[in-house]
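1. Have a look; sequence and predicted model below, questions after that.
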Amino acid sequence: MGLTATIRTRDGWAVSHAVVTLADMTGSQVLRVEADIEGAVRDVNPLPPGAYTVIVTAVGYAPAAASAIVTASGRAEVGTVTLARQGGTELPPPGPWTVDPAHSTVGAVAQHLGISSVRGRFTDFAASIEVARDDVTKSRVEAVVRADSIDTGNATRDGHLKSADFLDVERFPQITYRSSGLTVAGSDRWTVHGELSLHGVVRPVDLDLAYLGTGSDPWGGTRAAFRATAQLRREDFAMNYNQVVQAGIAAIGTTLKVELDIQAVQGDSLPRV
């Protein structure tokens, strides 16, 4: 008897703080109940038979409405009600997430000789994400990259990039990024605002972030995937080296495109697998 319902996000996660209100055809409130930790509503009190409107609300989500018919037994089964993030924006469930470096890539692309691109990546890094519960724009990202882990597939080039001409890894062994906030850029897109410390210079850098969804992994964890990009000017970080091979053409372009493919595991540490 009573009302049963399940409240989920678009990714299928429980909305444990959802409030379900049942109103009759005159608009009068008949029942108000909160979902449990599994996002389930199981009210056992019998209801008067008839047609009702179910309204579901939760902090950070757009309200949703559904119809319900209470049978002669005093029971109504609403099924699953899906809530969308306020404004149509989506992020993973709130709380801490830890970036998995074994399944993530921190890469950069530079133009070479004005006609092609050279790609590189950093192989040693750590990062954490904190998804805010009530106001997702206050979510935070922190990352640390070892500068000497640069790998472009060529030892000679890597050695030059580690030298004082570029990263100067002896003086500046770490590259860090700390976010200061997020703004909505689309239904699954965000702009991450933060500060990048690179080559001894700290400058504001925005990341264009796409949230790709969440899912279970084979080790019993939950993972979220992101893709992010940014453009940096080398001279903004005091990396002014250049070799002009001919009039107007530099050996290495002055603009770098940063490309991040990220998997994060729910929790404040990585599981042992």
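-> It's in.
2. from here on, contacts and neighbour counts on C-alpha atoms
-> OK.
3. burial measure for the nearest residue in space to Arg133 that is not next to it in sequence, as a count.
-> Using Cα to Cα, 6 or more residues apart in numbering and skipping residues adjacent in sequence, the residue nearest Arg133 is Pro94, 4.9 Å away. A count of nearby residues for Pro94, using other Cα atoms under 10 Å, gives 16.
4. hold the first one in mind and look at this next one:
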Amino acid sequence: MKKTLLALALGATTLFSAATLADDYVIDTNGAHASINFKVPHLGYSFIKGRFNDFGGEFSYDPANVTDSVIVVNIDTTSLDSNHAERDKHLRSGDFINASKFSTATFKSTSVEENADGTLTLNGDLTLHGKTNPIAIQANFIGAGEDPWGGYRAGFEGTTRLALKDYDIAVMGASSYVDLELHVEGIRK
């Protein structure tokens, strides 16, 4: 009986220890060390580039067990910025992302895959324009280490392409998709 209890206690301790090895991070938006950028085709002749200025989130990351990583990001869609006030007003309108009605977009990871080439695939659900769809973000771990202020940071970059029709956002000619480029630097809590 004592051996069984000891084995159960050791097993529970091992499981608890493994579950707590991941470090928790908050995305560093205050220091402008993170960005969510977009690129949309314009009439088939060029691209409109921009960003979302206000967003936040958290992630858990353990380099020894990457598949247990988790990330949640909330984006203020009213902060869309393409460096052109009139265009931004139109893009935020009901003709496109309808930011006044759908002021928050959210990404919540469902799984993380470590690919053979060392890259990551972050699978998750993106809620945008009132619709939730699964997406995959192709990501790279940039690095981790101590910062000059006594903290510890980890950084990633990623890309994904969204079909606008999947989110009931108006399509205009070649503008049937948006490419997202993500830069995430987190400060360990």
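-> Good, I have the coordinates. As the structure is a computational prediction, the values presented were derived from the model and not from experiment.
5. that older thread, separation between the residue nearest to Arg133 of structure 1 and Thr137 of structure 1?
-> Note on Pro94 of structure 1: its distance to Thr137 of structure 1, by Cα to Cα, to the nearest Å, is 12 Å.
6. SS state for Val169 of structure 1?
-> coil (DSSP: H, G, I helix; E, B strand; the rest coil).
7. That one: how many residues sit nearby?
-> With other Cα under 10 Å as criterion, Val169 of structure 1 counts 19.
8. Alignment lookup: it to structure 2.
-> Matched by TM-score structural alignment, Val169 of structure 1 corresponds to Ala99 in structure 2.
9. One more: Gly194 of structure 1?
-> In structure 2, Gly194 of structure 1 lands on Gly124 (TM-score structural alignment).
10. Excluding residues flanking it in the chain, which one is nearest that match?
-> Nearest to Gly124 of structure 2 is Ser109, by Cα to Cα, 6+ apart, at 3.8 Å.
11. which residues in structure 2 form strands?
-> 23-27, 35-42, 46-52, 55-61, 70-76, 80-81, 104-114, 120-128, 131-146, 152-163, 177-188 (DSSP state E).
12. tell me, the first one lands on which residues of structure 1?
-> The counterpart of strand 23-27 of structure 2 in structure 1, counting by TM-score structural alignment, spans residues 95-99.
13. with structure 2 superposed, average distance for that stretch?
-> For stretch 95-99 of structure 1, the mean distance to aligned residues of structure 2 following superposition is 0.9 Å (mean Cα distance after the TM-score superposition for structure 1).
14. ok so, going back, was I right to think the match of Val169 of structure 1 contacts Ser93?
-> Yes - using Cα atoms under 8 Å, Ala99 of structure 2 makes contact with Ser93 at a distance of 6.4 Å.
15. Can you get me a residue count around Glu235 of structure 1?
-> 11.
16. and the equivalent of Gly213 of structure 1 over in structure 2, what is it in contact with?
-> Using TM-score structural alignment as the criterion, Gly213 of structure 1 maps onto Gly143 of structure 2. When contacts are counted by Cα atoms under 8 Å, 6 or more residues apart in numbering, Gly143 of structure 2 is found next to 154-156.
17. mind putting these in CSV, distance to Ala18 of structure 2 included?
-> CSV is the format used below for the contacts of Gly143 of structure 2 (distance: Cα to Cα, whole Å):
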residue, distance to Ala18 of structure 2
Ala154, 20
Gly155, 22
Phe156, 23
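18. circling back: ok, now which ones touch the residue nearest to Arg133 of structure 1?
-> Contacts of Pro94 of structure 1 (Cα under 8 Å, 6+ apart): 130-133.
19. Next one: it from Val141 of structure 1, what distance?
-> Applying Cα to Cα to Pro94 of structure 1 and Val141 of structure 1 gives a distance of 13 Å.
20. Now do the shared contacts for the two.
-> What both Pro94 of structure 1 and Val141 touch, as defined by Cα under 8 Å, 6+ apart, is the set Glu130.
21. Return the residues in contact with the spatially closest residue to Ser103 of structure 2 that is not a sequence neighbour.
-> Spatial nearest neighbour of Ser103 of structure 2, chain neighbours left out: Thr77 (5.1 Å); criterion: Cα to Cα, 6+ apart. Going by Cα under 8 Å, 6+ apart, Thr77 of structure 2 touches 52, 54, 92, 97, 99, 102-105.
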